Structures are given as C-alpha cells and as structure tokens.
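Participant: only geometry, no sequence info:
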C-alpha cells in the first residue's frame, strides 16, 4: 500500500509541475518549480533576481497552479464520496451523483446563470450550487426513510427519481434562456476548473479533510458493512446510524466539490473500483489510495482538457469519460476485479 501511495503522490507532484509549465505563456519545467517554491520559501533569491518575469510568475501562481490544485481536490473528493456511497448502499454502481446531489447543484447554478442571482436570494453561483446540493440531499434523506431507517434500495430509487425531476427543470431553464447563457450552462454541467482561484480551494479542502478523517476512523465499520447488515450488527456496528452518516458525509463533500467545479462525472464510479483492484477491498488500505488516485486522475484529465484541442478547452466530464472508461475496462479484463470483490 505504501508503494502505491508514494507512486500516486509522486505522480500528483509531477502533474502539478507539468501543469504549471503548460500554457500559452512560455514557462519551462524548471521555471514552474522555481515559481511554486519561491512563493513557499520566504525571501527566495530567484524571485527577485530578474530570472523570472512577472508574466511567468502570474501564469503559474495565479492561473495554472490554482486550477491544478482544484482539480486535485475535486477528484479526491468525488472519489472518496463514491467509495463511501458504494459502502453505504452496498452497490458497485453507486457514485456521488446517485442521490441527485449533482442535479440539485446543477439546478442551483443554472438558476443563477439563466435567471440571475436574485432568483436564489442573491447567492453567487457556487453558493446557489451548494444550496441546491443540500436541498437535494435533504429531500432524498427524508423521502427514503422508512420507519426511521434509511433503506439502500429506497435511497437509490428516490435519488434517481429526484435527479430526473431536477434535471428536467434544469433542461427547461436552459432551453428558455438566451443563447449566450447556454455555453456557460453546458460548461458547468459538464465540469470545469478553468476559472479556479486560490480562494476557491478553501471550502473543498476543508470538506475533503473532514470527510477523509471521518472515513478513516470508520474504516473497520465500513469493512463490517460489506458483509451485510446482519453481520455488521452482530459485530457491534450501528448500521442504520452509520449509513445515515455516510450518506450525509458523501453528499456534503459532493456538494462542496460540485459547487466550485461543476458536474464532473465518472470519477466517483471508477476510481474506488480501481483502488480496490490495486490494493484490495479493505477500507484501511483502499481509502487513502482512492483519495490520491482521484486527485491524480482528475488533475491529469484537466491537463488533457486544456491541451488536446488547444486553444479550445474541453469540459472535464468529457475527458473523464473518454479516458477513464477504456482504462477501467482494461483493469477489469486483467482479472483482478473479481479477486478484489468488485465483480461477483
């Protein structure tokens, strides 16, 4: 497991450097490293000796680094949320958006784009998206409770139905808005971190740290939950309370990510399974690898999104599906998926 974590961590650092050096402004790999290090090391001499231009500094620190870091946070958050959701409902097809969280966030954001912030009490786009995600989560939580207990199948069915309803409203707003708003709507719904700033990193970083800490402290209980509700209860796990906590934690994390990066699909579905194939189904090993792999996957996807068809930028959701699906199918074909407990 340590080797996998070190490899993923090294890959993340490498992608950050390559991202910092990639773009229309001429910045070499060494220059990107010096700019990043210069902002982290007080009074670094190379920041004031004229070897780096102001344009290079701004390109790396203000534009390229924030989007790489936001892509990493978004990928890690969606992957972790997917792992928790799959454990909560005991369904390998579960992913962060199965409860309609993304549809709720999309409706909130699209309402701001098409109707203006006054339609959502003056909230900015990210705030409206997060509020929409919270509303969708609360609705699914209330509607799927049966005799005070969250039923996994009922949650999935409620989430699918609610997601379809919210998506229909979003489509209506998109079709009836002015033509210049449609591009912004599509870019949000398909996901993008092109407008990332350092300030936008705070909320998803805090949410990711909190949910990761919670998940790691519940790793043994998550392992017991895989054996079924009855077996987990016999081992002393409060199944119904744990499931409710997992759903809330995954939904809040998803909402925090979607609010700043849009509806990036596929990450929360494939990355947890890939982590299980690599290190097994034990959540004590799988969760850290899932977080790191999710970050590396989406950071790489973002790098491809802004370079493959440059100067045109491809929405992240398209890249994650086109790149992720073949890789995932290749992993399954290698035969390790069944041994990891993914295929039965």
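Facilitator: Arrived safely, thanks for sending. Everything numeric here is computed off the predicted structure, so don't read it as measured data.

Participant: going forward, measure contacts between C-alpha atoms and count neighbours the same way
Facilitator: Will do.

Participant: just checking, residue 74 touches residue 296?
Facilitator: No - counting by CA atoms under 8 Å, residue 74 does not reach residue 296; the two are 10.3 Å apart.

Participant: between these two, point out the one with more neighbours.
Facilitator: Taking residue 74 and residue 296 together and counting by other CA atoms under 10 Å, residue 74 has the greater number of neighbours (32 against 27).

Participant: try this one next to it:
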C-alpha cells in the first residue's frame, strides 16, 4: 500500500475530497468560534490601550498600558518613579479608561439584547429598539432634562431612563398577550406603535423646552459615553453578566425556539414562558445600557447577523461571538467618534449608522445572510 493510500484512503488519486460530514463541520465551527473569540478579546484589549493614549493630554500607548496595569497591580515601580505625571494618570484612569470600558459594555449589551430579541419574535430585523424600549428610556431621561429630577420625585437621569425602559417592557408584554400567550406578531406591532408614541412625546418635549436643554436632549438621544465614570460601569456590567449567563444556560432552548413554536414544544420547551423571559432580559439589558449611554442604534441589528454568518446559528457559539464583537465594534466606533472630527465629538448613534449600514448592505449583497438563514 502506497503512502497516498494511507494518507487519503477514501479519495483515489486525482479525485477531490467529498463534502464535510456534520461532525467535521461542527468541529470546524467550534474552532472558528474559539479563534474569533480570542481575536475579538485581543482587539478589545488593544482598543482599551489605544483609547487611553488618544486625547488632548499626551500619553503614549505604552504609558497608557503602564497606568492601567499600575492601578490593577499596586507596587509597580513606574507609578512612583516620576516617569508618569499626575495629569497623565488622571486623564487615563479617570476619563479615558471608563469611557472605553463603558463603550465595550454598551456594545456587548446591545448585541446580546439584539440576538435575544431576534429569537423572541423570530424576525431577522428585530433589535432592542423595535419593542419601544429605547424610546421609553428616552422619555424618562428627557423628562428629567426638561423638568428636573425634583419633578420626578428626585430620580436621576439614569434612574428615570431605566424606569421608562421598564415601563415600555411591561406595556409591550400586556399588549402582546393573545389567549394567554405572547404573540411574536403582536409584540412587534405593539413595540412599533409604542415606540412611535414615545418618540412623539420626546419630540414634543424637545421642541417645547428651552434652548439650553435641546443640546443635552439631542446628545442623549444620539448616544454618547463621554460622561463615563467608574461608578457608571457597575449597572451595565451586572446586567450584562446576568443576561449573558441566562442566555448561555438557555442556549439549547433558544435553538429550539428558532425552529418554531410547534417544534420547540415537541422538544419540551415552553415557548410562551421562554419568550417572556427573553423579553424581560433583553428589555432590562437595553434599558440599563440606554440609561448610561443614550440611544445607540444598529449594534443590536448588525452584530448578531455577522456572528451568525461567521459561526452559524447555534446560540452556544453565536452568543459569545456577538457579545465580544459588539464590545469591540462600539469601542472602535467611540474611538473614531473622538478623533475623526476632533476637537468636535460625533455622537455614537450617528457613527454606528454611517459605519454599520453600508457594511450590513455589503454583507447582504454577498449572500452571507442567506447562508445564515436570515436573508430570505
């Protein structure tokens, strides 16, 4: 027996290998998932360092990395030898690092919420804003900006935005019930109707307020992480952790729900209960992100699609890629927002639309969405 027959026993000389078996394809997708997660994680770390080096105070990427490591690991010699100034320390640790981290948390949260919403309504065009959650959060925030926190019982802007998102979630759940179950079609219709209503309320409040409040309202509605602090990271981090763990634990059930309610029930999945859990988790996650970063669109629509095209529709693989991809995408977008038109800062919502829309249309033209099962 020749060496060729030992190496390729199933393929005679001159013939091409046959199609991949399901097992081989699954292993290839798993390897691709691990590679993508590692690459996106490294990209996020690099973006943190680069973001720490960009600004009016001169800091090199190496110095930014030293400052971050020095705060995380006390006793580093460069923190006390005079090579780094207090101004550089303050610029990186108190302003630039929280901003980069909040952008990462917001991007990861919106991508995860978008993936969950697409499963909840079984609609490839679903995203966190389709159910009116973002519009509800905007109403709460704008009420504080226009009338002051004292008018709303002392609620802060973040708390009012979160309350508006929670109220929108409750309204959608109540309006979407049909015969004791949550109807995907009713959820979309109720979300669109409520979102339109909330947007009208926000528009009226904006045009009826004083001129100095209009800029604050528009900046919030278009999204920004410029006011990030270390304390503002706590809420989104907790929400992302809880939602991420919940989604991974339910990954098999999510796969079943994507095939349809009848198939899910035949596999032992309570479709109505699962849909309610997903609605609450995605809405609360979106509300938490919007309350600290404002309205940032397109992340929850594009990133889950790209993740599905890259590693397939199995949520055990897709969700980690979507979370890390959303984090890296919004961190890169925030870095561009700070530098493209410096010293003017571009709102994140504008930049994500300019960058995301053409890229998404390019993917659709290439047919990747059809291969993932979402372009039909």
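Facilitator: It's in. Please read these numbers as outputs of a predicted model, since none were measured by experiment.

Participant: next, the TM-score between them, please.
Facilitator: Remark: TM-score between the superposed chains equals 0.99 [TM-score structural alignment, normalised by the length of structure 1]; 344 aligned residues with a CA RMSD of 0.7 Å.

Participant: let me see the ranges of the strands in structure 1.
Facilitator: For structure 1, applying DSSP state E gives strands covering 145-146, 149-150.

Participant: please identify the deepest-packed of the ones you listed.
Facilitator: Among the strands of structure 1, ranked by average contacts under mean count of other CA atoms under 10 Å, first place goes to strand 149-150 (a mean of 18).

Participant: quick check: chain neighbours aside, which residue is closest to the residue sitting nearest the centre point of structure 1?
Facilitator: Of all residues in structure 1, the one closest to the mean position by CA atoms, centre = their mean is residue 78, 2.8 Å from it. The shortest distance from residue 78 of structure 1 to any non-neighbouring residue, by CA to CA, 6 or more residues apart in numbering, is to residue 268 (4.9 Å).

Participant: residues near the equivalent of the one you found over in structure 2, how many?
Facilitator: Residue 268 of structure 1 maps onto residue 300 in structure 2 when the alignment is built from TM-score structural alignment. Around residue 300 of structure 2 sit 29 other residues, with neighbours defined as other CA under 10 Å.

Participant: repeat for residue 217 of structure 1
Facilitator: The burial count assigned to residue 217 of structure 1 is 12, neighbours taken as other CA under 10 Å.

Participant: I'd say residue 48 of structure 2 and residue 103 touch.
Facilitator: No - counting by CA under 8 Å, no contact exists between residue 48 of structure 2 and residue 103, whose distance comes to 10.0 Å.

Participant: what's the overlap in contacts for these two?
Facilitator: Between them, residue 48 of structure 2 and residue 103 share the neighbouring residues residue 331, with contact defined by CA atoms under 8 Å, 6 or more residues apart in numbering.

Participant: who's more crowded, the two?
Facilitator: When residue 48 of structure 2 and residue 103 are compared on other CA under 10 Å, the one with more neighbours turns out to be residue 103, at 31 against 27.

Participant: that one matches what in structure 1?
Facilitator: In structure 1, the residue paired with residue 103 of structure 2 according to TM-score structural alignment is residue 71.

Participant: for residue 290 of structure 2, same thing?
Facilitator: Counting by TM-score structural alignment, which is the criterion used here, residue 290 of structure 2 corresponds to residue 258 in structure 1.

Participant: swap in residue 253 of structure 2?
Facilitator: For residue 253 of structure 2, the aligned position in structure 1 is occupied by residue 221, per TM-score structural alignment.

Participant: ok, its match to residue 86 of structure 1 distance?
Facilitator: With distances defined as CA to CA, to the nearest Å, the gap from residue 221 of structure 1 to residue 86 of structure 1 amounts to 14 Å.

Participant: more neighbours: which of the two?
Facilitator: In terms of neighbours (other CA under 10 Å), residue 86 is the more surrounded of residue 221 of structure 1 and residue 86; the figures are 23 against 20.

Participant: next up, the contacts around that one.
Facilitator: 92-95.

Participant: narrow those to just the buried residues.
Facilitator: With neighbours counted using 16 or more other CA atoms under 10 Å, the contacts of residue 86 of structure 1 contain these buried positions: 92, 94-95.

Participant: could you dump the residues you listed into a markdown table with distance to residue 241 of structure 1 added?
Facilitator: A markdown table is the format used below for those (distance: CA to CA, whole Å):
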| residue | distance to residue 241 of structure 1 |
| --- | --- |
| 92 | 21 |
| 94 | 19 |
| 95 | 20 |
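
Participant: closest one to residue 158 of structure 1 out of the residues you listed, please.
Facilitator: Distance ranking of those against residue 158 of structure 1, using CA to CA, places residue 94 first at 13.2 Å.

Participant: not counting sequence-adjacent ones, nearest residue to that closest one?
Facilitator: What sits nearest to residue 94 of structure 1 in space, not counting adjacent residues and going by CA to CA, 6+ apart, is residue 86, at 5.1 Å.

Participant: to which residue of structure 2 is the one you found aligned?
Facilitator: The pairwise alignment with structure 2 assigns residue 86 of structure 1 to residue 118, based on TM-score structural alignment.

Participant: likewise for residue 197 of structure 1?
Facilitator: Per TM-score structural alignment, the equivalent position to residue 197 of structure 1 in structure 2 is residue 229.

Participant: how about residue 244 of structure 1?
Facilitator: Match for residue 244 of structure 1 (TM-score structural alignment): residue 276.

Participant: and that match, how far from residue 191 of structure 2?
Facilitator: In this view, residue 276 of structure 2 and residue 191 of structure 2 are 14 Å apart by CA to CA.

Participant: so between the two, which is more surrounded?
Facilitator: Shown here are residue 276 of structure 2 and residue 191; by other CA under 10 Å, residue 191 has more neighbours (25 against 14).

Participant: identify the residue of structure 1 aligned to that one.
Facilitator: Using TM-score structural alignment, the partner of residue 191 of structure 2 in structure 1 is residue 159.

Participant: now for that match: which residues touch it?
Facilitator: Contact criterion CA under 8 Å, 6+ apart gives 98-100, 140 as the residues in contact with residue 159 of structure 1.

Participant: then residue 172 of structure 2?
Facilitator: Residue 172 of structure 2 makes contact with 131, 187, 190-191, 194, according to CA under 8 Å, 6+ apart.

Participant: by neighbour count, which of the residues you listed wins?
Facilitator: Across the contacts of residue 172 of structure 2, the neighbour count under other CA under 10 Å reaches its highest value at residue 131, namely 28 neighbours.

Participant: could you check how far that one is from residue 242 of structure 2?
Facilitator: According to CA to CA, residue 131 of structure 2 stands 21 Å off from residue 242 of structure 2.

Participant: now swap in residue 181 of structure 2 and tell me
Facilitator: According to CA to CA, residue 181 of structure 2 and residue 242 of structure 2 sit 25 Å apart.
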